[in-house]
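Q: Just a sequence and a predicted model for now, questions to come.
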Amino acid sequence: MKIDLTDTTAGEINKALVRGRRAIGTPAVGMVLTLVIVTDEENAYDALKAADDASLEHPSRTLVVIKRISRTPRDRTASRLDAEVRVGADAGTGETVMLRLYGEVSQHADSVVLPLLLPDAPVVVWWPVNAPLDPAKDPLGALAQRRVTDTYAAEEPVRELAARADAYTPGDTDLSWTRITPWRSMLAAALDQVTCEVRAVEVEGEEFNPSCELLAMWLADRLNVPVRRSPSAGPGLTGVRMETTCGPITLDRADGSLATLSIKGQPGRAVALKRRDTAELIAEELRRLDPDDTYASALRYGVDRLHTVPEQGADEAPAGTAGEGAGVAEPAPVEEAAKAPAKKAASRTAKKAPSRKATAK
């Protein structure tokens, strides 16, 4: 069921939602959260389709905020709110409200959204494109417990990752991080099968793919070993190679669907690592509404630091030990890691520099 409202208010939209639920015979509200999608007209359809599919697992009230660009000076002064209310089969398993904001009201989207939030329910804000550099300080992001962005949609994804690290606030997350969940699970499971020390890692994938960068930063952060990024033709991530004291461990995916896990001394195994669609990614993010500390730690490792790791030999590289549980070692404190090279440099300088006594003589 669809109800169109022109030049309306938040109060009228709430009344339309009640009328719609009564008309289809479902007056009870059984939704678990409010999902706010902030997008443009071009990407609204795909984002809403993904949200509707995700609502099969997470029934929610979906508010789609579309800020319409004013074409003429007259349009800029005319503030208007148009809405389309969908309930029943047209809205998945929840409710959907399309909000189109014109003129000055588009600068106060939070005032429009606030009266439409479900009472006593978590709020998740998702920017499929054009996400703010600091989602937590955005007026809409300030309403949410969870803020979802996608650096893959940015013009410069790697630079966007660096900006996300500087502005990170607990509750922020990124679909580029969600895309590598199966890879992280598979690599951790592979390390659980051996009792070796990891000496170095190579991550292969598309050159400017933020998921590849995040996987490399996660491995460098957790294993505390040199990680090298190698570009490939894709699609997406294509392989990870870990050099260990027991031989190489390789996870290779050339076709974007089926991967091969190779561990020295064991037969190669085919594992499913298909590229997931947006609906699956959003559904995964809605399963947890608490801060993702692992993502925060990997993000703060830093893209610049990842690409400036010096080449080290196998004997000099700090070792990550494969053990029980997650299969990765706890990272060394950042302060200690930063001080180690400085101490070595200082000792070399001290050996080369003559003492004051020798100079005096």
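A: Okay, I see it.
Q: From here on, just use CA atoms for contacts and neighbour counts.
A: Fine.
Q: Regarding L118, what is its secondary structure?
A: Following DSSP: H, G, I helix; E, B strand; the rest coil, L118 is assigned to coil.
Q: just the helices in the protein please.
A: Ranges of helices within the chain are 10-23, 41-54, 73-77, 109-113, 157-166, 175-178, 181-192, 210-223, 278-285, 293-301, 303-307, 334-352, 356-360, based on DSSP state H.
Q: what would those helices look like in TSV with mean neighbour count and distance to T96?
A: TSV is the format used below for those (neighbours: other C-alpha atoms under 10 Å; distance: least, C-alpha to C-alpha, whole Å):
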stretch	mean neighbour count	distance to T96
helix 10-23	16	9
helix 41-54	18	9
helix 73-77	12	27
helix 109-113	17	13
helix 157-166	18	29
helix 175-178	21	22
helix 181-192	17	29
helix 210-223	26	30
helix 278-285	18	16
helix 293-301	18	30
helix 303-307	15	38
helix 334-352	10	45
helix 356-360	7	78
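Q: W127: which of these is closest?
A: Each of these has some distance to W127 by C-alpha to C-alpha; the shortest is helix 41-54, at 9.2 Å.
Q: on contacts alone, who are the packing partners of the closest one?
A: Under the contact criterion of 3 or more C-alpha pairs under 8 Å, 6 or more residues apart in numbering; DSSP states H and E, helix 41-54 touches strand 60-67, helix 278-285.
Q: From the chain's centroid, how far away is it?
A: Put simply, helix 41-54 sits 18 Å off its chain's centre (C-alpha atoms, centre = their mean, to the nearest Å).
Q: how far off strand 60-67 does it point, in degrees?
A: Taking axes from the mean of the first three to the mean of the last three C-alpha atoms, to 10 degrees, one finds helix 41-54 and strand 60-67 inclined to each other by 180 degrees.
Q: this is the other structure I want to compare:
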Amino acid sequence: MIIDLPSTTTSQVNSKLVHLREEGGAVTLGRVLTLVIVTDDGAKTEGAVDAANDASREHPCRVIVVARGARKAAPRLDAQIRVGGDAGASEVIVLRLYGELANEGASCVVPLLLPDTPVVAWWPNEAPPVPAKDPIGALAQRRITDAAAEKNPIKALEQRKASYTPGDTDLAWTRLTLWRAMLASAFDLPPFEKVTDAEVSGESDSPSTDLLAAWLAGALKVPVKRSRATQGEGIVNVRLERRSGAVELNRPDGKIGSLLQPGQPERRFALHRRELRDCLSEELRRLDPDEVYEVALKSLGKVVRGRGTPAKTVAARKPAESASDKVVADKAADKPAEKPAAKAAKPRAAKAKASS
């Protein structure tokens, strides 16, 4: 059910919520947190609401959407309440703010927060430079951003590093969970050797690739190169060098991953790019600071950025020469070239011998 409240106030919205709860016969609310989504009013708003509805089936919550509208319009609050099948296992309150009210999202959110429950703020698109100092971010115990949704993802990731405050996290980090799990499982099998060098390749504007390289640099304490992949999306390849041979995790098509280890058969498994709802559900499972993410951010400066090798160059490489071919080639190279006079003397000598 969707109820529209045009040109309303937060007091009227609260009264309508109480009326709906009494009308439905609910005595208490089974909500574990309040999720505040901050975005600009538009088509992208519905995508964020859909992801929150799916996540609410695992984490029943009240979802408050602060959709900032035109700043030049007259100050106005248009609200919308969604319950039942249109809100998953939550209740969704959409606040569309116009004019000067668009910058007062925090004052509109406070009266609608659930009492005695944690608050999580999420910016699905553009995030403030310092989320913890944002008026809505200051209300939250956890602040979720998404560097991949920014105009310049790599620059946004550097901003996350500079402004990090305990409680911050980014969905570019959440997308690495399966990669981190598979790489960690590779070291559960012998030989138990130390990694001496590492390389991570992916799209040039993939913040998840940068974070994965930084995580390896901080965890393994080895040089890590971050290169650009010419094929594939997101993270494409991870190569960890060890004395007995390299451990490689590949995902060239964005769907199937393969793990290669010396002395072990190739292992193939599903490694799809994670959907927004899955990443959001994972982040809502914990409300304490993510220390591993903090270490990864601090290790971004240890990653060496390099240029990738084009796929055509790799395909054009010839197989290695055999030892016998190499010897013949070396002898041919070492043999001195005959002088032109000597070449001309050979036919004349042969002709004189034949006539005699």
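A: Arrived safely, thanks for sending. Since we're looking at a predicted model, the values are computed, not measured.
Q: Out of the helices of the first structure, the one nearest E84 of the first structure is which?
A: Nearest to E84 of the first structure, of these and by C-alpha to C-alpha, is helix 10-23 at 8.6 Å.
Q: Tell me roughly how far the closest one lies from the second structure on average.
A: Superposed on the second structure, helix 10-23 of the first structure shows a mean distance of 1.5 Å to its aligned residues (mean C-alpha distance after the TM-score superposition for the first structure).
Q: Now distance to R86 of the first structure too, for the helices of the first structure, in TSV please.
A: Listed next are the helices of the first structure as TSV, based on distance: least, C-alpha to C-alpha, whole Å:
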stretch	distance to R86 of the first structure
helix 10-23	8
helix 41-54	11
helix 73-77	27
helix 109-113	16
helix 157-166	34
helix 175-178	26
helix 181-192	33
helix 210-223	34
helix 278-285	19
helix 293-301	35
helix 303-307	42
helix 334-352	50
helix 356-360	83
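Q: between these, which gets nearest to A131 of the first structure?
A: Using C-alpha to C-alpha, the helices of the first structure put helix 157-166 closest to A131 of the first structure, at 10.0 Å.
Q: State the span of the second structure onto which that closest one is aligned.
A: Aligned by TM-score structural alignment, helix 157-166 of the first structure falls on residues 153-162 of the second structure.
Q: and the matching stretch, how far from the first structure on average?
A: Mean deviation for stretch 153-162 of the second structure: 1.0 Å (mean C-alpha distance after the TM-score superposition for the first structure).
Q: Quick one: distance of stretch 243-259 of the first structure to the chain centre.
A: 23 Å.
Q: so that stretch corresponds to what in the second structure?
A: On the second structure, the counterpart of stretch 243-259 of the first structure by TM-score structural alignment is residues 241-257.
Q: And for stretch 336-354 of the first structure?
A: Alignment note (TM-score structural alignment): stretch 336-354 of the first structure is unmatched in the second structure.
Q: from the chain's centre, how far out does that stretch sit?
A: Centroid displacement of stretch 336-354 of the first structure relative to its chain, using C-alpha atoms, centre = their mean, is 38 Å.
Q: returning to that earlier point: what's the closest of the helices of the first structure to L140 of the first structure?
A: In this view, the helices of the first structure are compared for proximity to L140 of the first structure by C-alpha to C-alpha, and helix 109-113 is the closest at 5.2 Å.
Q: Quick check, A121 of the second structure in contact with D134.
A: No: taking contacts as C-alpha atoms under 8 Å, A121 of the second structure lies outside contact range of D134: 10.2 Å.
Q: Would you mind saying which of the helices of the first structure lies nearest G320 of the first structure?
A: So among the helices of the first structure, helix 210-223 is nearest, using C-alpha to C-alpha, at 4.5 Å.
Q: Which positions in the second structure sit opposite that closest one in the alignment?
A: Counting by TM-score structural alignment, helix 210-223 of the first structure corresponds to 207-220 in the second structure.
Q: gap between that stretch and the chain center?
A: That offset, for stretch 207-220 of the second structure, works out to 11 Å (C-alpha atoms, centre = their mean).
Q: same check, this time on stretch 297-309 of the second structure
A: 16 Å.
Q: repeat for stretch 259-277 of the second structure
A: That offset, for stretch 259-277 of the second structure, works out to 17 Å (C-alpha atoms, centre = their mean).
Q: Return the set of buried residues in it.
A: Of the residues in stretch 259-277 of the second structure, L259, L260, Q261, L271, R273, L276, R277 count as buried by neighbour count, 16 or more other C-alpha atoms under 10 Å.
Q: Who are the contact partners of the second one?
A: Applying C-alpha atoms under 8 Å, 6 or more residues apart in numbering to L260 of the second structure gives the contacts V247, E248, L249, E266, R267.
Q: Nearest to L287 of the second structure, out of those: which one, please.
A: Using C-alpha to C-alpha, L249 comes nearest to L287 of the second structure of those, at 30.8 Å.
Q: check contacts around the alignment partner in the first structure of D290 of the second structure.
A: In the first structure, D290 of the second structure lines up with D292, judged by TM-score structural alignment. With contact taken as C-alpha under 8 Å, 6+ apart, D292 of the first structure is in contact with P170, G171, D172, T173.
Q: No further questions, thank you.
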